[in-house]
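In: Structure for this input, please:
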Amino acid sequence: MNRSLRKTTASVSVTYSHGNFSNNLTGTEFELELSEKDICLRINLWGNLSVRNKSANCYSDACELAEDHALLKSVQIDDSQVIDGLLNAHQKAPSACWKVKLLLGEKGTFDYSVKPEMANGSVFLNVC
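Out: From the prediction side, this is the model:
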């Protein structure tokens, strides 16, 4: 079952295993794919690469994500609408495996197995 959690923009922060981080990314089209076995959150980050100002922080951070995608440590989401949708999905499929799919247009699509963690009003999707 596919379900849209949010179509409009929301902030997305990422951290990397080498210590770098970004809190300048904006996601759109937060979509949830739910089955008994898997919960997959798809986040469209393409808008960060399609800005006119190529010196914008969001552009350089999206390029860094595309280059360092193998070093991704976690994805943080603060949006309550998205968090509520993820909590509902967890209640429906408590033993499901979690995944996140980051869509960066022509730069690639990156899939990760993650473990969700709630802290300070945010959800952290920690890469396994």
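In: make it CA atoms for all contacts and neighbour counts henceforth
Out: OK.
In: buried sites along the strand ranked longest in the chain?
Out: What stands out as the longest strand in the chain, according to DSSP state E, is strand 21-34. Buried residues in strand 21-34, counted by 16 or more other CA atoms under 10 Å: 21-22, 24-34.
In: Would you do the same for the sequence below? I want to compare the two.
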Amino acid sequence: MNVNGVSSKIGVILAIVITISSAIHANAQTGVNSRPGATVQRAAYSTSRLQNRPDSAVTRDVRSALWRTPGVDASGIRVRARLGVVTLAGWVPERRQIGLAGNAARSVRGVRSVSNQLILRNRR
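Out: Coordinates of the predicted model:
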């Protein structure tokens, strides 16, 4: 095998490793002691996402993202934003919606971290 072929394969492997480690880092969750089951999700962000946006705009955009996210029932979710830290509180009817809601909130421009305090509760 020639040197260029080896270099190409090493480059591809390196790109895959970087992509996987970035995905793992972006999805890491740290427990919060204030509420059982609550998590903090830190967003992997570039400097372009660190624009100072008013809390009201971030809150509005997170609410909009939650309502647009397929598979998320946002009717029981309350959203608060303070200096780029978004808190999701309330309830959802299915466990998988907790993670989907956190991911939707993290995707909003200006969100630095998400405190996901959603709980599982069946509809009344």
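In: so what number do they get for TM-score?
Out: The TM-score (TM-score structural alignment, normalised by the length of structure 2) is 0.29; 60 aligned residues with a CA RMSD of 4.3 Å.
In: rewinding a little: which helices and strands sit right next to the longest strand of structure 1?
Out: The contact analysis (3 or more CA pairs under 8 Å, 6 or more residues apart in numbering; DSSP states H and E) places strand 21-34 of structure 1 against strand 2-6, strand 10-16, strand 38-44, helix 57-67, helix 80-92.
In: Deepest in the core, which of the ones you listed is it.
Out: Burial of those is given as mean neighbour count (mean count of other CA atoms under 10 Å); strand 38-44 ranks first at a mean of 22.
In: Give me the residues contacting that one.
Out: Applying CA atoms under 8 Å, 6 or more residues apart in numbering, the contact partners of strand 38-44 of structure 1 are 27-34, 89-90, 93, 96-104.
In: do stretch 112-128 of structure 1 as well
Out: The contact list for stretch 112-128 of structure 1 (CA under 8 Å, 6+ apart) reads 72-79, 83, 97-101.
In: Format the buried residues of strand 21-34 of structure 1 as TSV; extra columns: distance to C58 of structure 1.
Out: Formatted as TSV, the buried residues of strand 21-34 of structure 1 follow (distance: CA to CA, whole Å):
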residue	distance to C58 of structure 1
F21	12
S22	9
N24	5
L25	5
T26	7
G27	11
T28	13
E29	17
F30	18
E31	21
L32	24
E33	26
L34	29
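In: Mind picking the one among those that's closest to A62 of structure 1?
Out: Checking the buried residues of strand 21-34 of structure 1 against A62 of structure 1 with CA to CA, the nearest one is L25 at 6.9 Å.
In: Span of stretch 87-98 of structure 2 from start to end?
Out: By CA to CA, to the nearest Å, the extent of stretch 87-98 of structure 2 from end to end equals 12 Å.
In: If you could redo that for stretch 64-82 of structure 2, that was the one I meant.
Out: End-to-end span of stretch 64-82 of structure 2 (CA to CA): 17 Å.
In: Could you measure from T26 of structure 1 over to Q91 of structure 1?
Out: 27 Å.
In: just L72 of structure 1 next, same as before
Out: When L72 of structure 1 is compared with Q91 of structure 1 (using CA to CA), they lie 27 Å apart.
In: what does L25 of structure 1 give?
Out: For L25 of structure 1, the distance to Q91 of structure 1 (CA to CA) stands at 28 Å.
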